[in-house]
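In: need a structure here:
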Amino acid sequence: MRFHAQYVWLDGNIVKWEDAKIHVLTHALHYGTSIFEGIRAYWTGRNLLVFRLEDHVERMFKSAKILGAKIPYTADEVRRAVIETLRANDFREDVYIRPIAFVSTPTVTLDVRTLDVSLAVIAFPFGKYLPPQGIRAAVVSWRRVHNTMLPVMAKIGGIYVNSVLALVEARSKGFDEALLMDASGYIVEGSGENIFIARGGKLYTPPTHASILEGITRDTVIELAADWGMTVQEKPITREEVYTADEVFLVGTAAEITPVVEVDGRPIGDGRPGPTTKKLAELYARVVRGEVERYMKWVTPVYST
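Out: Sure, this is the predicted structure:
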């Protein structure tokens, strides 16, 4: 997958892709002091719809508050920057959007409170992140960082080294994705996704206090499932419960709703995407493209029609 576009929004200006540069002593480059979001926009054939833009920007500001860095723009200005970036590139296809605020002062001091923060919005064409027909996952040796050690509910760049190590381990063993346990041995997340399992007609997902990211796609799936009449329970999930689940799927902005058909060499269910996963994935695909009236509250059109 090639990541490229014509223009980037950087500190209030639309600049050419190749001109979006920073200094090599930029604080965030050395210490991981960036705050970012992953957002999707979907092309309907008539317009480009950004999915849950307000929620993503709200979470970005919460992450900045946790880090102690101040984004020098309002939430409304960040939302407008996203739309301006998409319009400047004149996208007519599905797009991934990466707003990122980063501590930009060239320094080696650690206290970020008085340092400058820059903001960039990058967007590029983006298709499927993981195979929609189902993936093979492995429970890796790296544990999910506990929320008493690092604020894992925040999307802070440095925290994602945990995810990088997990995915590298899984891929090096021939698997598509990693599953991480917490310090108590419960399965809590994928490398960049929340996890759900289906058992006996109910859905289960780890609670938000279980050192997981408060995923926006996770929240979407919980609401869609509840509206569909499914019981969704937040509870700790054991490795054995994953192995013996009827269905397992991962959710995230990039992953959308991805079936897990095998974990640690053990088939999940009959080794194929299950009916609940497929139903939710089909509904999600319609919702993000503005095809379900009751969920139009979640989409923001880019172009005037």
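In: okay, CA-based contacts and neighbour counts for the rest of this
Out: Noted.
In: Can you classify V8 as helix, strand or coil?
Out: Following DSSP: H, G, I helix; E, B strand; the rest coil, the label given to V8 is strand.
In: mind listing what it touches?
Out: V8 sits next to I14, V15, K16, W17, A20, T85, A120, V121, I122, A123 when contact means C-alpha atoms under 8 Å, 6 or more residues apart in numbering.
In: can you tell me how far it sits from D116?
Out: V8 sits 20 Å away from D116, going by C-alpha to C-alpha, to the nearest Å.
In: Please apply the same query to G12.
Out: To D116, G12 is 14 Å away according to C-alpha to C-alpha.
In: go on, V261?
Out: V261 sits 46 Å away from D116, going by C-alpha to C-alpha.
In: likewise G32?
Out: From G32 over to D116 the distance is 15 Å, taken as C-alpha to C-alpha.
In: Then E214?
Out: E214 is 27 Å from D116, by C-alpha to C-alpha.
In: Same question for A226.
Out: The value you get for A226 to D116, if C-alpha to C-alpha is used, is 43 Å.
In: the more surrounded of the two?
Out: Higher neighbour count among A226 and D116: D116, with 16 against 13, using other C-alpha atoms under 10 Å.
In: Would you check that my belief about that one contacting V103 is correct?
Out: Yes: between D116 and V103 a contact is recorded at 5.8 Å, counting by C-alpha atoms under 8 Å.
In: Now do the helices in this protein.
Out: Applying DSSP state H to the chain gives helices spanning 27-31, 53-67, 75-89, 161-172, 216-227, 239-243, 275-288.
In: residues in contact with the fifth one?
Out: For helix 216-227, the external contacting residues (C-alpha under 8 Å, 6+ apart) are R52, D55, H56, N194, T231, V232, V251, G252, T253, E256, L280, Y284.
In: I'd like the structure of this one too, to check against the first:
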Amino acid sequence: MYYNENTIVFFNGEFVKATDAKANVYDQSLHYGYAVFEGIRSYNTQNGTRIFKAKEHYDRLQFSAESIGIPYPYNNDELTEISYEVLKRNNFTDAYLRPLITCPPNMQLTKGKDAQILIAAWEWGAYLGEKLLRLSTSSYRRITPACFRVEAKVSGHYINSIMASQEAKDKGFDEALLLDVEGFVAEGPGANIFFEKDGVLHTPQLGSILPGITRATVLEICEGLGIEVVERQIKPEEVRGVDSAFMCGTAAEVIGIESLDGVAFAKPWKESLGAIIQKAYKNVVLEKEYRTVAQVA
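Out: Here you go, the predicted structure:
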């Protein structure tokens, strides 16, 4: 699904076949989840193949590494150029890119002494599919900033995401909604969330969530379209019976939500603010213009 015998990746300074890129079984990252990564999309736009917000993603990769003590001896402009070369060598236009920084062998619980980088790409549709999602409130809480750097995209953090997502699927739902340690709405396992009520969007404030790049793009779109957004702490009981909801993330893009814990949202998706933003987001990543709610509705 992700590679074949012809797939090319960038691994530790070289373009090599994915089947030839070998990690060490004593790598610190393998044993302790001590690694950072990004998820980035490229699109076949009217102006050619474009990596969406490459600078923002690589800046966050650098922040993530430095925030947990992993060396970052890389130039982000060069990493962007390498990413385009990975796409070119694999003949990809619409694709998902995965930069991953790991640490070499070290069994000590100490900060990284060196770093290794992988940039891989594969063709991947919308991560959560195209249909409206049925969410289940997870019994697991989102990782807390008292224990982790939640604003960093750290590999080990995603054990929490796997557990929550699998729990929801085991119960027959499509995805999970996690609360933070204080019981407020946080985010999905791999996406931020927005709720619509009386013509206003509400989304969890920063603090216990990943500051998603797609989330920031949605906020930019809302400002451009004149849609009011309130960032605040949201109690789970407040979202029962709201008009609509959607999740957003690089892999998921913008995806509507049908229900939470079996309770459907009131407004048909096609009439929701989320549907308008979904169309506007597609225009943005394809480098098309949008100006008004009427234009993208």
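In: Name the nearest of the contacts of V8 of the first structure relative to H27 of the first structure.
Out: A120 (15.2 Å; C-alpha to C-alpha).
In: Apart from its neighbours in sequence, what residue is nearest P236 of the first structure?
Out: P206 (5.1 Å; C-alpha to C-alpha, 6 or more residues apart in numbering).
In: What separation is there between the residue mapped onto that neighbour from the second structure and L260 of the second structure?
Out: P206 of the first structure maps onto P204 in the second structure, with residues paired by TM-score structural alignment. As judged by C-alpha to C-alpha, P204 of the second structure and L260 of the second structure stand 16 Å apart.
In: ditto for Y43 of the second structure
Out: Applying C-alpha to C-alpha to Y43 of the second structure and L260 of the second structure gives a distance of 31 Å.
In: Could you do N4 of the second structure as well?
Out: 38 Å.
In: So the two - more neighbours on which side?
Out: Under the criterion of other C-alpha under 10 Å, the comparison of N4 of the second structure against L260 puts L260 first, with 21 against 10.
In: returning to that earlier point: what about burial for the contacts of helix 216-227 of the first structure, which qualify?
Out: Buried by 16 or more other C-alpha atoms under 10 Å: R52, H56, N194, V232, V251, G252, T253, E256, L280, Y284, out of the contacts of helix 216-227 of the first structure.
In: Can you add distance to K155 of the first structure and give the residues you listed back as JSON lines?
Out: Listed next are those as JSON lines, based on distance: C-alpha to C-alpha, whole Å:
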{"residue": "R52", "distance to K155 of the first structure": "16"}
{"residue": "H56", "distance to K155 of the first structure": "10"}
{"residue": "N194", "distance to K155 of the first structure": "14"}
{"residue": "V232", "distance to K155 of the first structure": "25"}
{"residue": "V251", "distance to K155 of the first structure": "16"}
{"residue": "G252", "distance to K155 of the first structure": "13"}
{"residue": "T253", "distance to K155 of the first structure": "13"}
{"residue": "E256", "distance to K155 of the first structure": "18"}
{"residue": "L280", "distance to K155 of the first structure": "26"}
{"residue": "Y284", "distance to K155 of the first structure": "23"}
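In: of all those, which two lie farthest apart?
Out: The largest separation in those, counting by C-alpha to C-alpha, is between H56 and V232 at 22.9 Å.
In: Just name the closest of the contacts of V8 of the first structure to E241 of the first structure, please.
Out: A123 (38.1 Å).
In: Need the counterpart of that closest one in the second structure.
Out: Using TM-score structural alignment, the equivalent of A123 of the first structure in the second structure is A121.
In: Then K279 of the first structure?
Out: Using TM-score structural alignment, K279 of the first structure pairs with I276 in the second structure.
In: I'd guessed its match sits against R291; true?
Out: No: look at I276 of the second structure against R291 with C-alpha under 8 Å: they stay out of range, at 11.7 Å.
In: Compare those two (neighbour count), which wins?
Out: When I276 of the second structure and R291 are compared for neighbours, I276 comes out ahead with 21 against 12, by other C-alpha under 10 Å.
In: The match of P206 of the first structure and Q62 of the second structure, how far apart?
Out: For P204 of the second structure, the distance to Q62 of the second structure equals 25 Å [C-alpha to C-alpha].
In: likewise T214 of the second structure?
Out: Taking C-alpha to C-alpha as the measure, T214 of the second structure falls 18 Å from Q62 of the second structure.
In: got it, and W269 of the second structure?
Out: According to C-alpha to C-alpha, W269 of the second structure stands 37 Å off from Q62 of the second structure.
In: Tell me which of those two has more neighbours.
Out: The neighbour count for W269 of the second structure versus Q62, taken as other C-alpha under 10 Å, is higher for Q62 (23 against 19).
In: any idea what sits nearest the more buried one, other than its immediate chain neighbours?
Out: Y72 is the one closest to Q62 of the second structure (C-alpha to C-alpha, 6+ apart), at 6.4 Å.
In: Can you get me a residue count around the one you found?
Out: Neighbours of Y72 of the second structure under the rule other C-alpha under 10 Å: 19.
In: and what of R239 of the first structure?
Out: Neighbour tally, R239 of the first structure, other C-alpha under 10 Å: 17.
In: Against S184 of the first structure, how distant is it?
Out: 11 Å.
In: ok, now L29 of the first structure?
Out: Distance from L29 of the first structure to S184 of the first structure, by C-alpha to C-alpha: 32 Å.
In: higher neighbour count, the two?
Out: Neighbour totals were compared for L29 of the first structure and S184, and L29 leads with 18 against 9 (other C-alpha under 10 Å).
In: mind listing the strands in the stretch 51-200 of the first structure by residue range?
Out: 95-103, 117-125, 135-143, 177-181, 187-190, 194-199 (DSSP state E, counting those that start in this stretch).
In: closest one to E77 of the first structure among those strands?
Out: When the strands of the stretch 51-200 of the first structure are compared (using C-alpha to C-alpha), the closest one is strand 117-125, at 10.8 Å.
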